[in-house]
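*Asks:* Have a look; sequence and predicted model below, questions after that.
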Amino acid sequence: MTESRIHHASFSVERGYRSPRERVWAAFTDAASRRRWLVESDGWTVHAYDPPREVKPGAVETSRFSPPGADIEITNDTTYLDVEPAARLIFAYAMTMGGAPLSSSLSTVEFFDEGAGTRLVLTEQGAYHDGNVAGREEGTRELFEALAKELAEA
């Protein structure tokens, strides 16, 4: 049996957007929009994407994708746990890479009014098999920038 060390960590990422909270919420929960900024961003190859019909507690989202230029598949299986429209999402997700466990996480995304725009705050607590917590945080920051492009704010 191969022994792997699990690294537990948490981090928070914040970003402001000029768009109103309802628009940022829609980009976060609409399947077509979410696919563009979350799954297809920056040249990733999408092998499968199965979003929920509605983002609600118990809804499940699955995706399989590969990074640009890489011949390895990553999976993401997400279950929504708590949904407060235009205010909060809490979801759990597990990722694999090449069939091996990569991480299991609990994420809370909060949407706050900030003037005429929105402040988005994501807090993640996770168990990371690869120990690359800094990489996950940086990836989240990159996704928030992809969301800005989706909102035409970049």
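*Replies:* Noted; the coordinates are in hand.

*Asks:* only C-alpha atoms for contact and neighbour calcs from this point on.
*Replies:* Fine.

*Asks:* Residue 142: how many residues sit nearby?
*Replies:* Using other Cα atoms under 10 Å, residue 142 has 16 neighbouring residues.

*Asks:* The structure to be compared is supplied as follows:
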Amino acid sequence: MPNHFHLLVKIKSDLELSRLVKVQNPDKAMKAGLHSPPNIFSKQFARTFNSYSQAFNKENKRHGALIESPFKRKLITSDEYLMNVIIYIHQNPQNHSVAQFPTYNFSSYQSILSRSKTLLMRDEVLELFENRENFVLSHQKMIDFSDEF
């Protein structure tokens, strides 16, 4: 499906977020509302999506909504679930074609396997799968989260 994307984002702990809110907005730091630590994540993504939409619309001489909301969030509760989500995200762009997804240009799969500089948490991902070989082998099985996403 070319009309959607998946992001896997590690959120800081509530304590770290509380500190961040107090540093950035000492007068607005509160336990509830728009500036509360639990809402920082949504607020930051809203800014990112809005900025992207505005730039895309300007470049393509169009107007209107580009990204539908709300976006969905899933809490990752185990390493096994995290591994399956990573595999699902990598397999997803090619409509679940296990043979073709490694060549998809807009995926983190090749970046995880490469040794070039990246902002991805490559080492943590490979450690989760134990090593590169297991990372590749794990991606050979189909992951079906169609009911969840």
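*Replies:* In hand now; what should we look at? Because the structure is a prediction, the values reported are computed rather than measured.

*Asks:* TM-score for these two?
*Replies:* The TM-score (TM-score structural alignment, normalised by the length of structure 2) is 0.25; 69 aligned residues with a Cα RMSD of 5.4 Å.

*Asks:* Going along the chain, name the helices of structure 1.
*Replies:* 21-29, 31-34, 133-150 (DSSP state H).

*Asks:* Who are the packing partners of the longest one?
*Replies:* Using 3 or more Cα pairs under 8 Å, 6 or more residues apart in numbering; DSSP states H and E as the contact test, the elements touching helix 133-150 of structure 1 are strand 7-17.

*Asks:* switch to 10 Å and redo it
*Replies:* Using 3 or more Cα pairs under 10 Å, 6 or more residues apart in numbering; DSSP states H and E, the elements in contact with helix 133-150 of structure 1 are strand 7-17, helix 21-29, helix 31-34, strand 117-128.

*Asks:* Give the buried residues for that helix.
*Replies:* If you call a residue buried by 16 or more other Cα atoms under 10 Å, then helix 133-150 of structure 1 has these buried ones: 133, 136-137, 140-148, 150.

*Asks:* And the lengthiest helix in structure 2, what's buried?
*Replies:* Criterion DSSP H: the longest helix present in structure 2 is helix 37-59. Buried positions in helix 37-59 of structure 2, judged by neighbour count with 16+ other Cα under 10 Å: 37, 38, 40, 46, 49, 53, 54.

*Asks:* is it possible to export the buried residues of helix 133-150 of structure 1 to JSON lines including distance to residue 126 of structure 1?
*Replies:* Formatted as JSON lines, the buried residues of helix 133-150 of structure 1 follow (distance: Cα to Cα, whole Å):
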{"residue": "133", "distance to residue 126 of structure 1": "9"}
{"residue": "136", "distance to residue 126 of structure 1": "10"}
{"residue": "137", "distance to residue 126 of structure 1": "11"}
{"residue": "140", "distance to residue 126 of structure 1": "13"}
{"residue": "141", "distance to residue 126 of structure 1": "16"}
{"residue": "142", "distance to residue 126 of structure 1": "18"}
{"residue": "143", "distance to residue 126 of structure 1": "18"}
{"residue": "144", "distance to residue 126 of structure 1": "19"}
{"residue": "145", "distance to residue 126 of structure 1": "22"}
{"residue": "146", "distance to residue 126 of structure 1": "22"}
{"residue": "147", "distance to residue 126 of structure 1": "22"}
{"residue": "148", "distance to residue 126 of structure 1": "25"}
{"residue": "150", "distance to residue 126 of structure 1": "27"}
